[in-house]
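# Got a predicted model here, sequence first, then my questions.
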Amino acid sequence: MAAQNLVREGVRWRVGNGSNIHIWGDKWLPTSSTYKIASPRQFLHQDTRVSELIDQDSARWKVNVLDALFFPYEADVIKGIPISSSLPPDKMIWAATPNGKFSVKSAYSIAMRQANRVDQGPQMYQAAPVCEGCGLEAETTGHLFWTCPRAREVWTCLKLVVPVDNDRIFSLLDLLWSMLVEESQNVEIVAKVVCIAWAMWRNQNEVQHGGQRRNGKDKVRWASQYMEEYKAATERLSCNEEADEAGGTWSPPPACSFKINGDSAIFANQKAVGVGVIVRDDIGRIEAAMSKKIPILLGAVEVEVMAYEIGLLFVKDIGIHDLIMEGDSLIIHRAMCDMSTPPSSVAVVIQGMQDMCKEFRRVMFSHV
């Protein structure tokens, strides 16, 4: 019985065609809280399947349906789940590991969580202790970051207006969602807010362990210095990458074959991604090209695998049979070559592309 409970908690569905997954009740979202839909079921039947949310002809999510049925954050999560063009069967995977495969270590972690819940039993709700900094209110995250006089001192020193609506925003996560999605704030401003909040939390922990309480100016100074160091480090890294790219040259494929280069871009402010594909022959002539903007927001790995899949579908449509698929994602390259297990979020698309490759005469993969 204990083993069954462990397995039940540790597995979730990976979406293929969605025909076996109930929208409400089954675990299929790639979110580690419950993996289940929290949005209320309105007019649809309890037995409605995820396949009803997928356009079976284009193998894409029905975006308008998602926006109408689910909370905005859940709709965005669903849109970010890659769908393979082959629409394979749904599959149960181990949710506690990145690659979806069972490991003893992850099972032990789940078992310990279950044991802790049993040991603790039902408990009465206890209010948070009174804030040690001001002694005025309970020390919630909202109080620590916004309403505490010490927090207001920090934001005053920063000279940054943080739009906090106490009726809607109860946590740092709520604030970040509001700034990024609802108000489309500049990413640098949001990063500054996060860094300042981290500085306050860090100093709070220092005080708890006998350290010195810093004033608002010191916290702002520390956070600003940290951000400057981070920017400098990333700029140096960017310069090194540009130098590496400048030093490399495109190499042609073997005679009578073609090389396909695909790449992607993420437009976070527009909640969209873009993919581009270019096809060259063995002397470097451009034979075909295409680009597409897709109104869904995907992660870096997910949009890279989409670029690969769209590239393969493109060359299949124009009748190319001998090709080299070249891209800059090492994760996707190694997965396509069966050198490593792909992340569970893109495994179904990887499998679909590997099956598609059997329809070509010769396919090779190259990483740049």
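That came through, no problem.

# C-alpha from now on. contacts and neighbour counts both.
Will do.

# Just confirm Ile266 is within a strand.
Yes: using DSSP: H, G, I helix; E, B strand; the rest coil, the assignment for Ile266 is a strand.

# Comparison target below:
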Amino acid sequence: MVKMDFSEHWIKLLMLCVKTVSYSILINRSKTTIFFNKATCEETKNHIKTALGVPEIVQYERVFKLRFFPDCSILEATNSTSGSHAWRSILKGRDVLLQGARWRVGSGESISVWNDAWLLSLDHPKILSQVVPGFEDAKVSNLINPISRRWEVDLIRGLFPPEEAEVILSIPLSNLPMKDKCPKIAEVWDDIQGFEFRQLLNFQSFKDLVAFVHTKVKNLELMAMVMWTVWHRRNQIKVSSQDFPASQVLPQAKQALTDFKHLNASLPPQQDASGNPLARTHWSPPPRDCFKVNFDGASFSDLGKAGLGVVIRDCNGRVVASLLE
């Protein structure tokens, strides 16, 4: 911005916005407009609008959705000859994002078999074989048995070449139909050295993942702290209007891990009433044909809200159900 001869006052205002809120701006002479994130305070909005001399776009999502993609999401929206420069710019940004995005298969109802990137392959995340007549509009859910929640092996091997069929069958499925997700925090794991395996390997259970990280990557503590920070970030966004950029997850997790180790090293060992060291408590699986329910809750008195988490495991320690309210 300095090289482009922007004024120092404007740069300071813009950098303040970058550090605290997200925004979008279209510079096109007299057509320049700006859109602010909901977390932006009115004082900051007024400063920036006054410095730039541009109007603010209100009801940004509602305007574009009703006009350009009323019956689908932004991911399926198509270009329009009547679209403004702002709308075409949004689509170009969407296309750049999708080049590196991958669907995580849940129910499969939102994922197009032929058009979306959903395979666990870095080189070929999309189906490369020719579309089979009669299956042009097939969703990934059509390849999953709705009762057993398992892949329809015979159907898959009949539709796809052996190599693609094996890649599809290697994708793990949940025992319950979950919502398909296009991950938004993939960059968090991409920045952790040693976690490149997540795009290439599949694990049948969380226990297998932990065992792999413990023996191969040898960075289990950081993985656990990153998971906690991701969970904490999700709660912060859900229960408050505070901004928590995904780019801050890894630095905050590393700092929290450093603080945790420092405090643990400085604390004396815990003892019982007799002065004997307390034995560490370990989770143990329930007896055969039984289930164990673990739960935890938290209350937020300032917000008048509470949260509850429940996880149910079988005798092998596998998670059979979970709840978050």
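Thanks, I have it. Worth saying up front: this structure is predicted, and the values here are computed from it rather than measured.

# where does the TM-score land?
Scored against TM-score structural alignment, normalised by the length of structure 2, the superposed chains reach a TM-score of 0.35; 139 aligned residues with a CA RMSD of 4.5 Å.

# Tell me how many other residues surround Val273 of structure 1.
Val273 of structure 1 sits with 21 neighbouring residues when counted by other CA atoms under 10 Å.

# Do I have it right that Ile324 of structure 1 meets Phe258?
Yes: counting by CA atoms under 8 Å, Ile324 of structure 1 touches Phe258, with 6.3 Å between them.

# burial measure for Ile168 of structure 2, as a count.
For Ile168 of structure 2, the count of nearby residues is 21 (other CA under 10 Å).

# so how far is the first residue of stretch 353-363 of structure 1 from its last?
One end of stretch 353-363 of structure 1 to the other measures 11 Å (CA to CA, to the nearest Å).

# Point me to the helix or strand that includes Gly274 of structure 1.
Under the criterion of DSSP states H and E, Gly274 of structure 1 resides in strand 272-280.

# picking up where we left off before, of Ile324 and Phe258 of structure 1, which one has the most company?
When Ile324 of structure 1 and Phe258 are compared for neighbours, Phe258 comes out ahead with 26 against 19, by other CA under 10 Å.

# what's the distance between that one and Ala307 of structure 1?
Phe258 of structure 1 is 17 Å from Ala307 of structure 1, by CA to CA.

# ok, now Glu9 of structure 1?
33 Å.

# Looking at the two, which is more packed in?
Set side by side, Glu9 of structure 1 and Ala307 show more neighbours around Ala307, with 24 against 18, by other CA under 10 Å.

# Which residue, other than its chain neighbours, is closest to that one?
Among residues not flanking Ala307 of structure 1 along the chain, Val275 sits closest, at 5.4 Å (CA to CA, 6 or more residues apart in numbering).

# Equivalent analysis for Val226 of structure 2, please.
Counting by CA to CA, 6+ apart, the nearest residue to Val226 of structure 2 once its immediate chain neighbours are dropped is Ala253, at 5.2 Å.

# Tell me the helix or strand right after whichever helix or strand the one you found is part of.
Using DSSP H and E, Ala253 of structure 2 sits within helix 249-266. Following helix 249-266 of structure 2 in sequence order, the next helix or strand is strand 292-300 (DSSP H and E).

# if we look at the helix or strand just after that following strand, which residues are touching it?
Once the chain leaves strand 292-300 of structure 2, the next helix or strand it forms, by DSSP H and E, is strand 305-313. With CA atoms under 8 Å, 6 or more residues apart in numbering as the contact definition, strand 305-313 of structure 2 has outside contacts at 285, 291-300, 319-325.
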